[in-house]
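> could you look at this predicted model? Sequence included:
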Amino acid sequence: MLQFEKKKCFVELGKFLSQFALDNSTQKESVLNNNLFYNDFLSLIELSQSHNGWFTPEQVYFSVQSWADALKEENIDQWLSNYDLSNVTPKTVGLILAGNIPLVGFHDFLSVLISGHKVLVKTSSNDQHLIKFLAKYLISVDSNLEEFITFTDGKLENFDAVIATGSNNTARYFEYYFKDKPSIIRKNRNSVAVLDGTESHEDLENLGEDIFRYFGLGCRNVSKIFVPKEYDFQTFFKAIFKYGDVIHYEKYANNYDYNKAVFLMSNFKLLDNEFLTIKEDSSYASPISSVFYEFYENLEEIKSKLENDSEQIQCIVSKGLVNNSIPFGKTQKPELWDYADNVDTIAFLQQI
């Protein structure tokens, strides 16, 4: 099966996904196989929260729309223009996917197939329905894809390389188990924001999107902010007020109550707006419903610290204060060429 044929399938999938939006899904006659898939996908989105309590319709629709935007032909062409995939020998690549946010493993799935390989997928129990549905749609566009896609509920077997995503603990297991195979092993990472106090209300409001999207469960969610001495946190709290409805979601509220109680019992000094606590802490990984902060006096020191800790960091958000940082509000809208852990997945797949 040729690459342009696979690309066509993913472009058609993007068109299919573009029909779905919170409170505004619209069926389009021009989309392939809508009669077979449209209503079922609507139902699956609405049922997603019963499969994973964090997958509210709002969050699933956001993920679906993000992929609809990404899978436009011009985006795929721009992404692949940097690679020569003409000499790839098809191999079977095992994927062990995370399930913290909806369709979090879809980029790996896309990368393996578009580069010419076969994919053997072990989904997370927390996100095992959405990606299988999208695979069925792709196969309906071109039945030749069926021989390239396999899902397994058991142990991965008969594969040539592996891409596995998990925690720091599971990564040690993966590194041992897959030591004889070419691999990408992903561990825990967190994202940070660097502020200098000149950010506009809109900047900080967009930072709220980076914090609260997917309830903060993704590695691209900002879990820590660096601020100058004497920073006025009231400005920050005013800007993120629009996200206050998050506290009405029971799972988030339970985490907020629990983590706040733990902090208070430990006599930690907190700032609190009744739906988010912020705490001074040198760690990068804050619990759900909390963001850590750290003061700085010299921006160059922060740049050096972030460079030294790069293996713990997924994204840096700032108003151009740090090289390669991304704008506020964009962490959960990565481009196809924005690779997890800054590891070029396509380059890896070229070499196996």
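Cool, got the structure. What you see is a predicted model, and the numbers here were worked out from it, not measured in a lab. Residues are numbered from 1 along each chain as shown.
> only C-alpha atoms from now on, for both contacts and neighbour counts.
Noted.
> residue 74: how many residues sit nearby?
Other residues near residue 74 come to 10 when the count uses other C-alpha atoms under 10 Å.
> just residue 344 next, same as before
13.
> residue 336 versus that one, what's the distance?
Using C-alpha to C-alpha, to the nearest Å, we find residue 344 at a distance of 11 Å from residue 336.
> in the protein, what residue spans correspond to strands?
Assigned by DSSP state E, the chain shows strands spanning 92-96, 118-122, 149-151, 161-165, 183-186, 190-194, 222-228, 270-272, 277-280, 290-296, 313-318.
> run through who's touching the last one.
For strand 313-318, the surrounding residues in contact (C-alpha atoms under 8 Å, 6 or more residues apart in numbering) are 189-195, 219-220, 222, 306, 322, 324-328, 331, 340-342.
> turn the buried ones among these into a named ChimeraX selection, would you?
To isolate the buried members of the contacts of strand 313-318 in ChimeraX, using 16 or more other C-alpha atoms under 10 Å:
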select :189,190,191,192,193,194,195,219,220,222,306,322,325,326,327,328,331,340,341
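> second structure for comparison follows:
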Amino acid sequence: MTIDDHKSHLITLGKFLQQFQLTESVKNKDIPGNDKFFAEMEEKIDSAIHYNGWFNRENIIFSLQQWSNALTPRNLKLWLDSYNLSESGGKTVGIVMAGNIPLVGFHDFISVLVSGHKVLVKQSTSDQQLLPVIAAYLMHLDKRYEERIRFTKDRLEDFDAVIATGSNNTARYFEYYFKGKPSIIRKNRNSVAILTGEETKEDLQKLGEDIFRYYGLGCRNVSKLYVPENYDFDSFFKAIYEWNPLINQNKYANNYDYNKAVYLMSEFKLLDNGFLILKEDESFGSPIASLFYETYSNPKELEEVLEKNSDNIQCIVKKDSNKNEVTFGQTQKPELWDYADNVDTIEFLSKI
């Protein structure tokens, strides 16, 4: 199967995913395989919500739409044309997937396939409904995928390399279990935003997307703010208030109540708007329904602090972003070439 074959199939997959909408999905008669897979995908979207209390239709559809937007001819060309994959392939690559947000392991999945390898997938029990439908759809487009895609609920066995994503604790297990194999082992990371006080209401509203999308469960979600000394949070709270319906979600509300109670009993100084708690803290990973912040006086010194802690940071978000940063509202809309932990997955796969 050539790289052009893979591109063609992924473009078709992108068009298939585009059909699924928040209010009413619209079936396109020109999409291959719709008679078999359209209704099945709708069914699995509902099942995914049932099996994971953090998943809802809005977030699942958001994920599907982002992948649809990514899988275009232009994006696939920009992503893959700079690699030499002519001698890549033939190996079996295991993927241990996380389950914090819908289809969080999909980029690894397609990376293995376009690199010419076989993929052995061990999914998280929190996200097992959507990817098998997508895999079956690819097999419908090209039967050669049947020999290249396999799922397992058991321990990974008979593989040549592995990509595993988990917490810092599980990473230690992965490093021990997969020693001796080429691997990418991903640990906890969080994203931060730098505010200057010059942001507009629209800027801060977009930042709300970076904070609250997927309830803040993703590594690309902003979990900490850096603000100037004496920063007035009033404008920030007003701008993000449109996200207040989150408090009506039971799991989010339970986290909000619990964390607030713990902080108050510990007599921490808090800022609170009824659905988000702001706490001054040097850590990067804030609990759900909480957001840490620190003040800074010297932007250059802050830059040095972030560089020193780069292994803990997935995204740096700011208004005037450079090539290594992300602008407001874009953290959950990564490009195909925006690699997790800044580790080039295709480069890794091309050399195993």
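Now that the structure is in, tell me what you want to look at. Keep in mind that this is a model prediction, so the values were computed, not measured.
> can you pull the TM-score for these?
After superposition, the two chains reach a TM-score of 0.99 (TM-score structural alignment, normalised by the length of the first structure), with 352 aligned residues with a C-alpha RMSD of 0.9 Å.
> quick one, which of the strands of the first structure is nearest to residue 136 of the first structure?
Residue 136 of the first structure sits nearest to strand 149-151 of all the strands of the first structure, at 9.6 Å, using C-alpha to C-alpha.
> show me what the closest one packs onto, helices and strands only.
strand 118-122 (3 or more C-alpha pairs under 8 Å, 6 or more residues apart in numbering; DSSP states H and E).
> thinking again about what came up before, in TSV, list the strands of the first structure along with distance to residue 71 of the first structure.
Putting the strands of the first structure into TSV (distance: least, C-alpha to C-alpha, whole Å) gives the following:
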stretch	distance to residue 71 of the first structure
strand 92-96	20
strand 118-122	19
strand 149-151	19
strand 161-165	21
strand 183-186	24
strand 190-194	25
strand 222-228	25
strand 270-272	40
strand 277-280	37
strand 290-296	32
strand 313-318	22
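> out of those strands, which is closest to residue 54 of the first structure?
Here strand 290-296 is closest among the strands of the first structure (C-alpha to C-alpha), at 16.6 Å.
> what number of residues lie near the residue nearest to residue 282 of the second structure when sequence neighbours are not counted?
Excluding its sequence neighbours, the residue lying closest to residue 282 of the second structure (C-alpha to C-alpha, 6 or more residues apart in numbering) is residue 294, at 6.6 Å. For residue 294 of the second structure, the neighbour count with other C-alpha under 10 Å is 16.
> tell me who's in contact with residue 294 of the second structure.
Going by C-alpha under 8 Å, 6+ apart, the list of residues near residue 294 of the second structure reads 224-227, 280-282.
> so how far is residue 280 of the first structure from the residue nearest to residue 264 of the first structure when sequence neighbours are not counted?
Excluding the flanking residues, the one nearest residue 264 of the first structure by C-alpha to C-alpha, 6+ apart is residue 270, at 7.8 Å. Between residue 270 of the first structure and residue 280 of the first structure the computed distance is 8 Å (C-alpha to C-alpha).
> give me the more crowded residue out of the two.
Taking other C-alpha under 10 Å, residue 270 of the first structure and residue 280 do not tie; residue 280 has more neighbours (17 against 14).
> for residue 180 of the second structure, grab the count of nearby residues.
Count around residue 180 of the second structure with other C-alpha under 10 Å applied: 10.
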